[in-house]
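[1] sequence first, then the predicted structure, then my questions.
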Amino acid sequence: MTLITRPLSDPFGPVALRDVGAGAPLVLIHGVGMQSAAWTPQIEALSKTHRVIALDLPGHGGSAPLPAQSGLPVYVRWLDAVLDALELGPVALAGHSMGALIAAGFAVTSPDRVSRVALVNGVYRRDQTARDAVIARAAVIGEGAFDLDTPLDRWFSDSRADQVARAQVAGWLSSVDIDGYAMAYRAFAHGDATYADRFATIHCPLLALTGDEDANSTPAMARAMAKAAQNGQAVIIDGHRHMVNLTAPEAVTNALRDWLARPATGEIA
């Protein structure tokens, strides 16, 4: 899976991406501190039936950073510029964590460009305690402090599968640009309610998926997102935390396959 770059319109610089397979387009957006390779199990499986395009977030991997102090709406506009550059019509759109916030915002603001949306380990209307904690972490990161073990301890258990995935994720976190990481984390910390009031306008099939042990992207959040949308479905994977697409890759891939096969309209069975 070769990483390629594409130029974007101003004020966005080049975007790096992986473009694999053929068929209906499926766009994947990773979370803060990661890169497009974090979707490797899903890219390998789903590119057999779809054109899978996995993006590096701005300031991550090979993608250019956004202008200083960019909030979540700027990341959403960045995604619009990416789809323009790739000349893509309606796409299936899946995001993990920060990527889920971007995907949800795009589904709200550009519904004609989204055929379906999947929110993996997404956040939605944090309570005050959780909001205060994540904003405090964003402030520390913004000052240049980078604690590798703290997020890894939240995201992974001591199981063997989790520890294998932890080593992969530690490598990506260790190589991320601190400025790009800090800006994305700030947008993530402040963005959980940005588009929450408009979920009722999402009419395409929406999947909200998380692990039952994810303390920050909770099952309650996933169920609330699914309930708020017109055609939503929640999937909770037992025994897993925040990086569920890596620790339970087959379960996540199967859920995404089911989501991709769901009718564009109609009630959930």
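    That came in fine, so what should we check first? The structure displayed is predicted, hence computed values, not measured ones. Numbering: from 1, shown residues only.

[2] can we go C-alpha only for contacts and neighbour counts from here?
    OK.

[3] strands of the stretch 51-200 of the chain, start to end?
    51-55, 91-96, 114-120 (DSSP state E, counting those that start in this stretch).

[4] now do the longest one: distance to the chain's middle.
    If you compare the mean C-alpha spot of strand 114-120 with that of the full chain, they lie 10 Å apart, counting by C-alpha atoms, centre = their mean, to the nearest Å.

[5] and the angle from that strand to strand 91-96?
    For strand 114-120 against strand 91-96, the angle by axes from the mean of the first three to the mean of the last three C-alpha atoms, to 10 degrees is 10 degrees.

[6] one more to weigh against that first structure:
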Amino acid sequence: MRARVETVRIDGLPVRLHTAAPAGRVHDDLAPTVILVHGIGMSHRSFARSQRALAAEHRTVSVDLPGFGGLPAAGRRLGMDELGDLVVRAVRERGAGDLVLVGQSMGTQVVVEAARQHPDAVTAVVLVSPVVAAGRRLTVLQAVDLGRDGFVEGFRMNAVLVTDYLRSVRQYVRELRPMLRYRLEDTIAELRQPVLVVRGSEDPIARHDWSVRVAAAARRGTFAELPGPHHVQERQPVAFARLAADFLRMQTLEGLR
């Protein structure tokens, strides 16, 4: 399955969209559209396998944020509120209707902000390996946790990590402070949408107690755990896709009651 790739500029900032859908039906009115947002230093490649699994049933769009995935650096720091707004505006400019937002690592902060700012566009939120845990909002602590995660990630994901980081180092440095300062546990309480929090059982970054706390802070939060590391969506792409699909079906059934 080959994705359609296009770059959209919002307020002068580039956002690259990788769209894949069942049988290539990227223009159909499939609803909702599942939007995949990567973490700091990463790109759409961190969702490559899980996007293929999700695209068997849903129209999906994997995003490259400004300064990441080979896109030019923004030249300034972008807050999570600005990144969240950029994501929604970019995908809606290309025709997407109702959105389900899936964020991984720093992407969880981005999609929570997107859902907070655009409640009428976003129907549900999935947070994979949420960051940054309270009590670990220091660069040195995050570096230690990231190093530990490298020992449990597979060869492919470690290769993606290294090459994506090298491509995005300028924007990475700028986004580190906003990511560390963002209090996900506070903002998520403002969301009206249902939220699924997914954690890998071997994840040293999004630890179990913290991830449960994030889910509990949501008005309509659910917690689930799969075997795997920080990028559990790639270690368990089919299981993750089934978990997300079951979550969406459950929300649809509740909406019909």
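    Great, that's in hand. Predicted model, so just to flag it, every value in this text is computed and none were measured.

[7] quick revisit: deepest-packed of the strands of the stretch 51-200 of structure 1, please.
    Highest mean neighbour count of the strands of the stretch 51-200 of structure 1: strand 114-120, a mean of 26 (counted as mean count of other C-alpha atoms under 10 Å).

[8] onto which residues of structure 2 does that one map?
    Strand 114-120 of structure 1 corresponds to residues 122-128 in structure 2, going by TM-score structural alignment.

[9] kindly report the same for stretch 94-103 of structure 1.
    Per TM-score structural alignment, the counterpart of stretch 94-103 of structure 1 in structure 2 is residues 102-111.

[10] give me the contact list for the matching stretch.
    Here stretch 102-111 of structure 2 makes contact (C-alpha atoms under 8 Å, 6 or more residues apart in numbering) with 34-40, 80-81, 83-84, 101, 125-132, 179, 182, 184, 230-231.

[11] quick one on the thing from earlier: how far apart are the match of strand 114-120 of structure 1 and its match in structure 1?
    By mean C-alpha distance after the TM-score superposition for structure 1, the fitted stretch 122-128 of structure 2 averages 0.5 Å away from its aligned residues in structure 1.

[12] kindly provide the distance from Val15 of structure 1 to Arg131 of structure 1.
    30 Å (C-alpha to C-alpha, to the nearest Å).

[13] who's more crowded, the two?
    Val15 (26 against 16; other C-alpha atoms under 10 Å).

[14] structure 2: which residue goes with the more buried one?
    Using TM-score structural alignment as the criterion, Val15 of structure 1 maps onto Val15 of structure 2.

[15] which stretches in structure 1 count as helices?
    40-46, 72-85, 98-109, 128-142, 149-155, 160-175, 178-190, 219-228, 244-247, 249-261 (DSSP state H).

[16] now the ones you listed as CSV including distance to Thr5 of structure 1?
    Formatted as CSV, those follow (distance: least, C-alpha to C-alpha, whole Å):
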stretch, distance to Thr5 of structure 1
helix 40-46, 18
helix 72-85, 11
helix 98-109, 19
helix 128-142, 27
helix 149-155, 29
helix 160-175, 19
helix 178-190, 17
helix 219-228, 33
helix 244-247, 25
helix 249-261, 26
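
[17] those: which one's closest to Ile202 of structure 1?
    helix 98-109 (6.1 Å; C-alpha to C-alpha).

[18] mean shift between the closest one and structure 2?
    In the superposition against structure 2, helix 98-109 of structure 1 averages 1.1 Å from its aligned positions (mean C-alpha distance after the TM-score superposition for structure 1).

[19] OK, contacts around the counterpart of Ala55 of structure 2 in structure 1?
    Residue pairing (TM-score structural alignment): Ala55 of structure 2 is matched to Ser47 of structure 1. Going by C-alpha under 8 Å, 6+ apart, Ser47 of structure 1 touches Val20, Gly21, Ala22.
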